[in-house]
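Engineer: sequence first, then the predicted structure:
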Amino acid sequence: MTPLKYLAAYPPALQEKVRTLIVQERLEEYLRQRYPERHAVQSDKALYAYTMALKQEFLRNAPGLDKVLYDARLDVLQKALGLHTAVSRVQGSKLRAKKEIRIAALFRDTAPQFLNMIVVHELAHLREFDHNKAFYQLCEHMLPGYHQLEFDLRIHLTWRDLQAKS
């Protein structure tokens, strides 16, 4: 039985369908059929503009972002595909917090839907810090079909791991 670390929380029947695709060597075909194109957001500047456009559309009243960038140090092994942080600095007698979003560099070469999903996920943290019901409702509001994209991203990560092992 193939361990599916990214899909461990999903029902056994769904995991078995993915295992069947793996055994039949059709996982890549499934992903290419559903997500054939790659996005053009390659630079940190383009990623910042992309993220700010989504923020402006859905989260106008949320705190501003000072930095959005691809981070090569983020990796799925660290269980982080994206991070939202607030870096606090003392400037004179005032404390300034700069909000940052870092997206794992592996998203430079993925489908636009996966980049959209991870950016929406990190933006939702501006309003909801925990992964609770309100958080996922906000994600679904900003990106209808969010849950299916998250599942397919987990399949993509599984396929990526299998490629690295072979």
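Structural biologist: Here it is on my side, so go on.
Engineer: contacts and neighbour counts: CA atoms only from here.
Structural biologist: Noted.
Engineer: so what's residue 128 up against?
Structural biologist: 134-135 (Cα atoms under 8 Å, 6 or more residues apart in numbering).
Engineer: okay, it and residue 31: tell me how far apart.
Structural biologist: 30 Å (Cα to Cα, to the nearest Å).
Engineer: helices or strands up against the longest helix belonging to the chain?
Structural biologist: Assignment by DSSP state H gives helix 146-165 as the longest helix of the chain. Applying 3 or more Cα pairs under 8 Å, 6 or more residues apart in numbering; DSSP states H and E, one finds that helix 146-165 contacts helix 27-34, helix 112-124, helix 133-142.
Engineer: and the residue positioned nearest the centre of the chain, what does it touch?
Structural biologist: The structure's the chain has its C-alpha centroid closest to residue 118; by Cα atoms, centre = their mean the separation is 2.4 Å. Contacts for residue 118 (Cα under 8 Å, 6+ apart) come out as 81-82, 103.
Engineer: take a look at this one as well, against the first:
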Amino acid sequence: MLPLKYLQAYPATLQDKVRELIAQERLGEHLATRYPLRHEVQSDKALYAYTMALKQQHLRNAPGIDKVLYDSKLDVVQRALGLHTAISRVQGGKLKAKKEIRVAAVFKAAPPEFLQMIVVHELAHLKEIEHNKPFYQLCRYMLPDYHQLEFDLRVFLTWRELPPPVGTDHRG
């Protein structure tokens, strides 16, 4: 049975459906039908603006963000799709914290829904540090279909790691 490392926490019935699409070589087609577009947020500057617009829309009173960027060093295999960090530095006699959001560079070529899901996830960490019930409630507040998008994003990552059919490169 094919191990699905990004989908291990999901019920066997869902994993079996994904395995069936893989066996039929239809997983890419399935994803392309559901998510036909690729987002246009290609630079760090555009990603910062995109993130700040979502923050302004949903989390006006949350702490500010100093930096947002694509990071080619984030390893999706280690489950780091994005990263929210607070770096504390002493400046003068004060301790200053700089908040950063980093998004794995692989998502430059992803559907807009997946980028939005990752940014929403990282923004939710501004208010909720842990992945607990209030955290996921906040994610759903900002993006009502958050859980479906998270599942589909994991299916997308699974598809990206499949060997391409002979004579093609399906990863784009």
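Structural biologist: Yep, it's here. What you are looking at is a predicted structure, and each value in this text was computed from that prediction instead of being measured.
Engineer: could you give the angle of the longest helix of structure 1 to helix 133-142?
Structural biologist: Calculated by axes from the mean of the first three to the mean of the last three Cα atoms, to 10 degrees, helix 146-165 of structure 1 forms an angle of 90 degrees with helix 133-142.
Engineer: any buried residues in helix 146-165 of structure 1, and which?
Structural biologist: 146, 149-150, 152-159 (16 or more other Cα atoms under 10 Å).
Engineer: pick the most deeply packed of the helices and strands packed on helix 146-165 of structure 1.
Structural biologist: Of all these, helix 112-124 has the most neighbours on average by mean count of other Cα atoms under 10 Å, namely a mean of 22.
Engineer: tilt between that one and helix 133-142?
Structural biologist: 140 degrees.
Engineer: ok, average deviation of helix 112-124 of structure 1 from structure 2?
Structural biologist: Its matched residues in structure 2 lie on average 0.2 Å from helix 112-124 of structure 1 after superposition (mean Cα distance after the TM-score superposition for structure 1).
Engineer: ok now that helix, how far from the chain's centre?
Structural biologist: Mean-position distance between helix 112-124 of structure 1 and its chain equals 5 Å (Cα atoms, centre = their mean, to the nearest Å).
Engineer: pretty sure residue 15 of structure 2 contacts residue 7?
Structural biologist: Yes. Residue 15 of structure 2 is in contact with residue 7 according to Cα atoms under 8 Å; the separation is 6.8 Å.
Engineer: residues contacting residue 85 of structure 1?
Structural biologist: Per Cα under 8 Å, 6+ apart, neighbours of residue 85 of structure 1: 99-101.
Engineer: please repeat the previous calculation with a cut-off of 10 Å.
Structural biologist: Shown in contact with residue 85 of structure 1 (Cα atoms under 10 Å, 6 or more residues apart in numbering): 65, 67, 97-102, 122, 125-126.
Engineer: only the buried residues of the helix or strand harbouring it, if you could.
Structural biologist: Using DSSP states H and E, residue 85 of structure 1 sits in strand 82-91. Using 16+ other Cα under 10 Å as the test for burial, strand 82-91 of structure 1 gives 82-85.
Engineer: now stretch 34-51 of structure 1
Structural biologist: 41, 44, 47-48, 50-51.
Engineer: want to throw those into CSV with distance to residue 163 of structure 1 and secondary structure?
Structural biologist: As requested, the buried residues of stretch 34-51 of structure 1 are exported to CSV (distance: Cα to Cα, whole Å; DSSP: H, G, I helix; E, B strand; the rest coil):
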residue, distance to residue 163 of structure 1, secondary structure
41, 24, coil
44, 27, helix
47, 27, helix
48, 30, helix
50, 29, helix
51, 30, helix
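Engineer: closest one to residue 73 of structure 1 out of the residues you listed, please.
Structural biologist: Residue 73 of structure 1 lies nearest to residue 44 out of the buried residues of stretch 34-51 of structure 1, by Cα to Cα, at 14.5 Å.
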